[in-house]
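*Asks:* Provided below are the primary sequence and the corresponding predicted coordinates.
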Amino acid sequence: MNRKFQTSNFKLFIYISLFLLILAGQAFADLTVDANHSHIKIDFFYHGSTMSVRGTSDPGVDLIIKLSSPEGHETLKQKGKVAGVLWMNVGTLNIEDVPGVYFLHSTKRIEDILNAEEMQKYVIGYAALAKHIRINPIANNEDKDRWFKEFVKFKENSKLYSTSTGKISFTEKDGKGSYYILTDWPYQVPPGIYTVTVYAVKDRHVVETAQTNIMVEQVGIVRTLASMAKNNGAVYGIISIVVALIAGFGVGIIFRKGGGAH
């Protein structure tokens, strides 16, 4: 009898635990994400665009939106004085496990809504990214921090890295939340597949994530010229010279016509 009673209690405990887990999952199962441009085409007249990200979320969470490229290899030129006079490239740093593009937006400061372990786990924020990547050759961690800051500065100047706080708008209706952000999409972003990840954060932990992808590709004459430059550099060089000569000849004719009246 006692054994049956214990078995029944154990089953009841399992059922209650499963029920609570289901409820917990439903409590944070409202996060969605959608990008208005899932396929960006780089044509002859392309000069960047705008990107909006929207979706639904639980009203009781903070949000972090990360848009990044796959991790890969980057190089950074080291500059130094040669003979104590001239500033020149004196070496090359190899940076591994680093995204070429990294845009980060949050409802509040990352440090105020997420603990350090979670930042590192999801590689959220420059501090987490600095620990995640590998830089060689370097002498010590101070050297790594210094060159990482230089790398980020270079990327920000190239419009390929950026962070912002407070630009995500949030509205609530009938107990459901909706978020929206509109950002610039720089023309410097190269072709590739990019991941938009939205993190719902509560009590300094990530409680849910949602993802979507964005494809950027060259089309038309831009794609043809890029392929030619990569696969047949000699032909591409000849065409470039011919185009430059034709353009120069046309400008010369215009100026001669303009000067003929004097």
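*Replies:* Everything's here; your move.
*Asks:* Only C-alpha atoms from now on, for both contacts and neighbour counts.
*Replies:* Fine.
*Asks:* show me where the stretch 1-150 of the chain has strands.
*Replies:* Counting by DSSP state E, counting those that start in this stretch, the stretch 1-150 of the chain has these strands, from start to end: 34-35, 39-42, 49-57, 62-68, 71-82, 86-99, 102-106, 134-136.
*Asks:* Residue 258: which of those is closest?
*Replies:* strand 39-42 (36.0 Å; Cα to Cα).
*Asks:* that older thread, turn the strands of the stretch 1-150 of the chain into JSON lines, columns for mean neighbour count.
*Replies:* Shown next, in JSON lines, are these (neighbours: other Cα atoms under 10 Å):
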{"stretch": "strand 34-35", "mean neighbour count": "18"}
{"stretch": "strand 39-42", "mean neighbour count": "17"}
{"stretch": "strand 49-57", "mean neighbour count": "17"}
{"stretch": "strand 62-68", "mean neighbour count": "23"}
{"stretch": "strand 71-82", "mean neighbour count": "13"}
{"stretch": "strand 86-99", "mean neighbour count": "14"}
{"stretch": "strand 102-106", "mean neighbour count": "22"}
{"stretch": "strand 134-136", "mean neighbour count": "17"}
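*Asks:* dropping in the other structure now:
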Amino acid sequence: MIWAQAIALLCLIEAVPSHGVRLTPTSIQVGALYQDVPVRVEAVAQPGSQMLVVLRGADTKETFNKKGRVGPVWLNVGKVHISGVPSLFLSFSAAPVQSILSREEIDRYQLDEAAIRRQMRIEPAEFDQPELRSHYWSLKAEQRSYSVQTGALKAEAAGETGVSWRVEFLWPRKAQPGSYMLTAYECRQGRVIRQSTATLTVTRVGLPVAVAALAQQRPAQYAGLAVITAMIAGFGIDFVVSRLGGKRRKLRAAHGAGEAEPEREPTGSRRRGGH
């Protein structure tokens, strides 16, 4: 009985963090049958403080083809390298971040679209244009890798440990395996007064791991396997379509023969008609 009470007390303490943040789950496994995974964040702040929760991925570098018009057609005219930006940026707050923190604090912690666009590095320099920075953010937003959700973070009644803030969301499907840092910013009078962090780890398991390893370690074999798989799939679809088409033709032929066959009169009736 004593042990049961002790375990229940420990669970209660874990469920209600004191001026910290709790992340559930802390690890996600991505397999061949991956489904949407709900993620829950709980944070506690002092009464009178505002809370901002940000889930951020490691800095990434991406390369894109630069399109340009050559005469009457559009062609690739070079490569554009974008770096200095997080692979994932999910922000949750009860109010717009601009109403919670000063511009200086937002830029210091990179907490909104404008701050991330300013820290973006684009090479070569002649391709660095405001439109390109805006298009990159829009691309990530379409992929659900970048998101600013105002009003998603909800405050509950204040308790002995402070005010509890909670948010739930679905993990983005296109987020790559790796470690992601969750940070809860407690804010007051336009400044960040406390930070609490947690880590979320995403790993591949099963068939996707084998396919990714084959593509990286043996690209020639991977390309050959991809071609063979595509051929088998093509032959399979062609076989199914031809079988279904053959059955349909037979049914049409049988139906047409039944309609074309003339109706025959009984022999006895023809004889009586002749008398």
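*Replies:* Arrived safely. Not measured: the values here are computed from a predicted model.
*Asks:* And the TM-score, once the two are fitted together?
*Replies:* Overlay of the two chains. TM-score (TM-score structural alignment, normalised by the length of structure 1): 0.80; 231 aligned residues with a Cα RMSD of 2.1 Å.
*Asks:* got CSV for the strands of the stretch 1-150 of structure 1, with distance to residue 254 of structure 1 too?
*Replies:* Supplementary listing: the strands of the stretch 1-150 of structure 1 in CSV, determined by distance: least, Cα to Cα, whole Å:
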stretch, distance to residue 254 of structure 1
strand 34-35, 46
strand 39-42, 31
strand 49-57, 33
strand 62-68, 46
strand 71-82, 42
strand 86-99, 41
strand 102-106, 45
strand 134-136, 52
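*Asks:* so who does residue 58 of structure 2 touch?
*Replies:* Residue 58 of structure 2 is in contact with 86, 87, 88, 179, 180, counting by Cα atoms under 8 Å, 6 or more residues apart in numbering.
*Asks:* Residue 165 of structure 2 matches what in structure 1?
*Replies:* For residue 165 of structure 2, the aligned residue in structure 1 is residue 179 (criterion: TM-score structural alignment).
*Asks:* Where does that match sit: helix, strand or coil?
*Replies:* Under the three-state scheme (DSSP: H, G, I helix; E, B strand; the rest coil), residue 179 of structure 1 adopts strand.
*Asks:* The nearest residue to it once chain neighbours are set aside: neighbouring residues, count only.
*Replies:* In this structure, residue 179 of structure 1 finds its nearest non-sequential neighbour in residue 170, 4.4 Å apart by Cα to Cα, 6 or more residues apart in numbering. A count of neighbours around residue 170 of structure 1, defined by other Cα atoms under 10 Å, yields 18.
*Asks:* and what of residue 199 of structure 1?
*Replies:* Residue 199 of structure 1 - counted by other Cα under 10 Å - has 23 other residues nearby.
*Asks:* how about it, what's its partner in structure 2?
*Replies:* With TM-score structural alignment as the criterion, residue 199 of structure 1 matches residue 185.
*Asks:* tell me which of the contacts of residue 58 of structure 2 is nearest to residue 235 of structure 2?
*Replies:* residue 87 (39.3 Å).
*Asks:* circling back to that earlier point, list just the nearest of the contacts of residue 58 of structure 2 to residue 49 of structure 2.
*Replies:* residue 180 (25.2 Å).
*Asks:* what's the mean distance for the helix or strand that closest one falls within versus structure 1?
*Replies:* Element membership for residue 180 of structure 2, per DSSP states H and E: strand 178-188. Superposed on structure 1, strand 178-188 of structure 2 shows a mean distance of 0.8 Å to its aligned residues (mean Cα distance after the TM-score superposition for structure 1).
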